[in-house]
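A.B. asks: build the 3D model from these lines:
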Amino acid sequence: MEKLRIDKWLWAARFYKTRSLAVEEIDKGRVRINELEAKPAREVKVGDTVSLRQGPVIRTLVVRGISSQRGAAPVAQQLYEETAESLALRAQAAEQRRLNQEPAGSLEHGRPTKRDRRDIDKVKAWGSRWSASAD
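C.D. replies: So this is what the prediction gives:
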């Protein structure tokens, strides 16, 4: 086997869980073969360069093998080799995600939780008054 459809290869190389997910990503323009936009039926061969976007990260791969069957992860990793630039960009993106703060972590105020509500009720010394107005 010298050539294989790109959607089958991406599925066999374990980049996508199903072929239909691979087809969706290809149709959205997130997969390129040799710097050209791909279609699901486009054939890929050994030596081709495949660029695909997974989230915010763009991975650049060189095809090293062809397989139409989805196998174990160690076998799937032998089907491609990631370029040095792609590995460096992925490491840099991971470092950026690690250093960036979680946006929700900066929120100090908001709706009280159940525990907060109980603490507030304990602190309030309303006694038998049912209204906040002065008598």
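A.B. asks: only C-alpha atoms from now on, for both contacts and neighbour counts.
C.D. replies: OK.
A.B. asks: ok, the nearest residue to residue 25 once chain neighbours are set aside - how many residues close by?
C.D. replies: With CA to CA, 6 or more residues apart in numbering as the criterion, residue 25 has its nearest non-adjacent residue at 6.9 Å, and that residue is residue 31. Residue neighbour count, defined by other CA atoms under 10 Å, stands at 27 for residue 31.
A.B. asks: please generate a structure for the following sequence too, so the two can be compared:
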Amino acid sequence: MRIDKYLWCVRYCKTRSIATNACKKGHVKVNEQVVKPSREVYPTDKIDFRKDQINYQIIVNDLPESRVGAKLVDLYRTDVTPKDAFETQELLKLAKDYYRKKGVGRPTKKDRRDIDDFYDEPEEDI
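C.D. replies: Presented below is the predicted three-dimensional model:
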């Protein structure tokens, strides 16, 4: 089975074209080698790929016939991604919460321009 189709079948990518583009960009490695989307995958292969700033590591257990349900994904792969990869993702989410919420505090440069554009519009006589 092709690597792009496998990533789609085990629900790591929403579409095959997304999986294909990830392979073309060099985000997918099979047995420590960067691969093309047409590379065949076999049981016991180790796949490393980057998605959403997380480096996933999975081992192929079996090849599915087609896309499988979320509950059946564990039959076809073993996820060996280190837990610290997910912890760094949580830290990134917390870092983004630092910035102000919309409508709180001083207006940004964009907000100021929108306000100026609103007041600079010519008034129409009725």
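A.B. asks: quick one: TM-score?
C.D. replies: Here the TM-score for the pair of chains, by TM-score structural alignment, normalised by the length of the second structure, is 0.75; 107 aligned residues with a CA RMSD of 2.0 Å.
A.B. asks: the residue nearest to residue 25 of the first structure -> the second structure?
C.D. replies: Residue 31 of the first structure maps onto residue 28 in the second structure, with residues paired by TM-score structural alignment.
A.B. asks: can you tell me the helix or strand for residue 62 of the first structure?
C.D. replies: strand 57-63 (DSSP states H and E).
A.B. asks: equivalent range in the second structure for that strand?
C.D. replies: Against the second structure, strand 57-63 of the first structure falls on residues 54-60 (TM-score structural alignment).
A.B. asks: got a list of contacts for that stretch?
C.D. replies: 41-50, 76-81, 85-86, 89 (CA atoms under 8 Å, 6 or more residues apart in numbering).
A.B. asks: mean per-residue distance, it versus the first structure.
C.D. replies: After superposition onto the first structure, stretch 54-60 of the second structure sits on average 0.6 Å from its aligned residues (mean CA distance after the TM-score superposition for the first structure).
A.B. asks: the residue nearest to residue 25 of the first structure reaches residue 44, doesn't it?
C.D. replies: No: the pair residue 31 of the first structure and residue 44 does not pass the contact test of CA atoms under 8 Å, sitting 11.9 Å apart.
A.B. asks: check the offset of the longest helix seen in the second structure from the chain's centre.
C.D. replies: Criterion DSSP state H: the longest helix present in the second structure is helix 83-96. Relative to the chain's own centre, helix 83-96 of the second structure is displaced by 14 Å; criterion: CA atoms, centre = their mean, to the nearest Å.
A.B. asks: what of stretch 23-34 of the second structure?
C.D. replies: Distance, stretch centre to chain centre, for stretch 23-34 of the second structure: 15 Å (CA atoms, centre = their mean).
A.B. asks: ok, stretch 44-61 of the second structure next?
C.D. replies: 12 Å.
A.B. asks: buried stuff in it?
C.D. replies: 45-49, 54-61 (16 or more other CA atoms under 10 Å).
A.B. asks: now do the strands in the second structure.
C.D. replies: 28-30, 33-34, 46-51, 54-60, 77-79 (DSSP state E).
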